[in-house]
Structure formats: C-alpha cells, structure tokens
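>>> mind looking at a prediction? Sequence and model below.
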Amino acid sequence: MSTGTIISIIIAVVGCILVVFFYMNDSINKRIEITINDPKFIKKVADDIRLPFLIFDEKGTFHSESGEATAYIEKIEPIFEDKRLSGFVVYPKGFLKEAPILQAINNDFRFTLPKKINTYDWKYRIPEFQGTVWADTGKYDEPPAVLFKLEIIR
C-alpha cells in the first residue's frame, strides 16, 4: 500500500469518527433540550427546589399544597381563646428536625417562635390579638378568607 492510500484511509477514519461524534453530540443536546422543556420535568425540579408548603385557613382546612406537603403534615389545629384565634398546633406525620415556617398570607397576624409541645408537634401562638375583627360594614357579602402558609423544612 502506498503512503497516499494510508493517509487517505486515516483521513477517512478520522472523518467518520468526527461525524459520529458531532452526530452523537447533537443528538444528546436535542434530548436534553426536549427533557428540560418538558412540563413534568419542570414541575419536578420546582418541587425539589422549593420547600414544600401548605396553604390553610383559620379552621386548619388545607386549601393548596406544593411539594407533597401533606406527606409531612397530618393536620393543623387552631387554638381559640375568648372565641378569637390565638395560634395553631401543627401535627406532623413524623419527626421534623426543624420547625416549619408559619406565616400569614393575607392578614397581619404575627406568631411567636414555635415551641415543641411533645416529640413531634409544634405550637405557634399569636402573642395578642392582632389585626381587625370582621365587622358588619355591609361592604361585603361575606368576610374575606384568612389564609396562612406553612413551609416544611426538610
């Protein structure tokens, strides 16, 4: 075999390897692009990044959740003193190393630091009645919802 033939074979083999490499690279890039634009994948990543949370009302009724928060929380029980909301007890389904973060969404309630009342449960108190009492002003058919958000630290 002549030197020119050997060089031609080497160039052809290198060319084939480069074509296969670029095709595989392009194919992998397309698969990645399709995967990251898939709504199921985006939801999964968002749920993994955010803390799971529950939206609930003053009766402890769950309205919304993200990140499968109900897998962590059994129930939320309101505490009433003198017929006024004075806090909540959060009953997790298992041990939570850190207290969940409780915040008011559409009202001015503030909470004291949570206290563990036994091995699992957390108590959140409203130091004194805050905000306004719903009054019959005739402006609304029914009182606005009082909602809260509980974020679970995993």
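Cool, the structure landed. Numbering: from 1, shown residues only.

>>> all contacts plus neighbour counts: C-alpha atoms, from now on.
OK.

>>> now the strands: where do they sit in this structure?
Ranges of strands within the chain are 53-57, 62-66, 73-81, 84-92, 101-104, 115-116, 122-125, 147-151, based on DSSP state E.

>>> now do the last one against strand 53-57, angle only.
In this structure, strand 147-151 runs at an angle of 160 degrees to strand 53-57, with axes from the mean of the first three to the mean of the last three C-alpha atoms, to 10 degrees as the basis.

>>> again with the third one
With the same axes, to 10 degrees defining the directions, strand 73-81 sits at 40 degrees from strand 53-57.

>>> from the contact counts, what lies against strand 73-81?
strand 84-92 (3 or more C-alpha pairs under 8 Å, 6 or more residues apart in numbering; DSSP states H and E).

>>> buried sites along the strand it packs on?
85-92 (16 or more other C-alpha atoms under 10 Å).

>>> returning to what we had before: could you point out which of the strands of the chain sits nearest Val45?
Closest approach to Val45 among those (C-alpha to C-alpha): strand 62-66, 12.0 Å.

>>> enumerate the positions of the closest one that are buried.
62, 65-66.

>>> got a markdown table for the strands of the chain, with distance to Leu18 too?
Below are the strands of the chain laid out as a markdown table (distance: least, C-alpha to C-alpha, whole Å):
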| stretch | distance to Leu18 |
| --- | --- |
| strand 53-57 | 50 |
| strand 62-66 | 46 |
| strand 73-81 | 55 |
| strand 84-92 | 57 |
| strand 101-104 | 54 |
| strand 115-116 | 63 |
| strand 122-125 | 62 |
| strand 147-151 | 51 |
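
>>> this is the other structure I want to compare:
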Amino acid sequence: MCSYTHPEDVPYANHFVRLRVGLSNFIRARVPPGGSSVLETGTNMVESHTVFFDALEWKPGTRLIGCCADITGAQKCPFATPSEAGVLLWQSGSFDCPAHTVKIRFICENFGMEEGECGLDSVRLHRLSDTFLLEPCQKNILSSL
C-alpha cells in the first residue's frame, strides 16, 4: 500500500494533491459544492486490518469517508467525519476492513454551499492481531534486540 490512484470515473479536477508545509507533506482535496474526490489503493488483505490515519476537514457540509471494497465491488464505509463544521485541527481516525478487502478508499464529499477541503496524512495498516500497533520499522528493530 505504497501508492494511491485517482479513480477514472471521478472528475480529475476534484483530485487529492500533495502539499508541502515546511518539512512536512500531506495530501489535500479541494472539492466544489456537490462534488467529491476519491483516493484509492489496491490491497490484498488475507486477514482483517485496521486503517489508521490523520484527517483534517473543517468546512460545513464537507466530510471525509473511509471505505473498504471487496472483490465483488461491494463497498462498506465504516468511517466518516461529521458534516458539521469542525475546528481546524488534525484528528486521528481509524476503521476496520475485513479479510479479503481489495481496495481502500478515502472519499471527500462536499454538500456545503462553498468549496470544501479534506486533508489526509500518515495512513497506516495494522493487522487486528497486532495488539501493540508496531510499525514495520519498529518490528525490525525489536526483533534484532
């Protein structure tokens, strides 16, 4: 899960782009009223996973949704930020995807009256059995001790 693509059926004007602020990077979508933007990646989860990430959305009517899709194309979206205006702060989010998930999607939708924005950063996957939530680099370090 090292790359994401923009789905062909979503207008390209509404895509997520990488932004740099100082030494940091994150991705952001600007979405017009009534529009949406989708960021997705293919995956091959043979067991259930939790998707962790940092989310930013603060405009009224805009929300960020996290979804899992299976091989049949059926999509479940167990995560969504509230569509009410929030504070301009990064918030941690997570959702669980079942075994045999083939796509993970993040959707920024805007039902508000003005242009909306969603930000996304630090996306990570962990098996549900990984109770310590160790990142891969941490596992390598710990196993060498």
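Received it, and whenever you're ready, just let me know what you need. It should be emphasised that the depicted structure is a prediction, and the values quoted were computed from it without experimental measurement.

>>> need the TM-score from the superposition.
TM-score of the superposed chains, computed with TM-score structural alignment, normalised by the length of the second structure, equals 0.28; 70 aligned residues with a C-alpha RMSD of 4.8 Å.

>>> of the buried residues of strand 84-92 of the first structure, which is the nearest to Lys115 of the first structure?
Using C-alpha to C-alpha, the buried residues of strand 84-92 of the first structure come closest to Lys115 of the first structure at Val89, 9.5 Å.

>>> identify the residues contacting that closest one.
Shown in contact with Val89 of the first structure (C-alpha atoms under 8 Å, 6 or more residues apart in numbering): 76-79, 121-124.

>>> once you drop chain neighbours, what's closest to it?
In space, and not counting its chain neighbours, Val89 of the first structure is closest to Lys123: 4.4 Å by C-alpha to C-alpha, 6 or more residues apart in numbering.

>>> gap between the one you found and Ile28 of the first structure?
From Lys123 of the first structure over to Ile28 of the first structure the distance is 51 Å, taken as C-alpha to C-alpha, to the nearest Å.

>>> those two: which has the busier surroundings?
Using other C-alpha atoms under 10 Å as the criterion, Lys123 of the first structure and Ile28 rank with Lys123 on top: 22 against 12.

>>> that one and Leu102 of the first structure, how far apart?
Lys123 of the first structure is 10 Å from Leu102 of the first structure, by C-alpha to C-alpha.

>>> ok, Ala12 of the first structure next?
67 Å.

>>> who has more neighbours, those two?
Leu102 (21 against 12).

>>> check contacts around the nearest residue to the more buried one once chain neighbours are set aside.
In space, and not counting its chain neighbours, Leu102 of the first structure is closest to Leu150: 4.6 Å by C-alpha to C-alpha, 6+ apart. For Leu150 of the first structure, the contacting residues are 53-55, 100-103, by C-alpha under 8 Å, 6+ apart.

>>> if I look at Ile55 of the first structure, how far off is Phe21 of the first structure?
Distance from Ile55 of the first structure to Phe21 of the first structure, by C-alpha to C-alpha: 50 Å.

>>> what do you get for Gly87 of the first structure?
63 Å.

>>> equivalent analysis for Ala12 of the first structure, please.
Taking C-alpha to C-alpha, one finds Ala12 of the first structure at 14 Å from Phe21 of the first structure.

>>> do Thr3 of the first structure as well
From Thr3 of the first structure to Phe21 of the first structure the distance is 27 Å (C-alpha to C-alpha).

>>> those two: which is more packed in?
A count of neighbours by other C-alpha under 10 Å puts Phe21 above the other of Thr3 of the first structure and Phe21, at 12 against 8.
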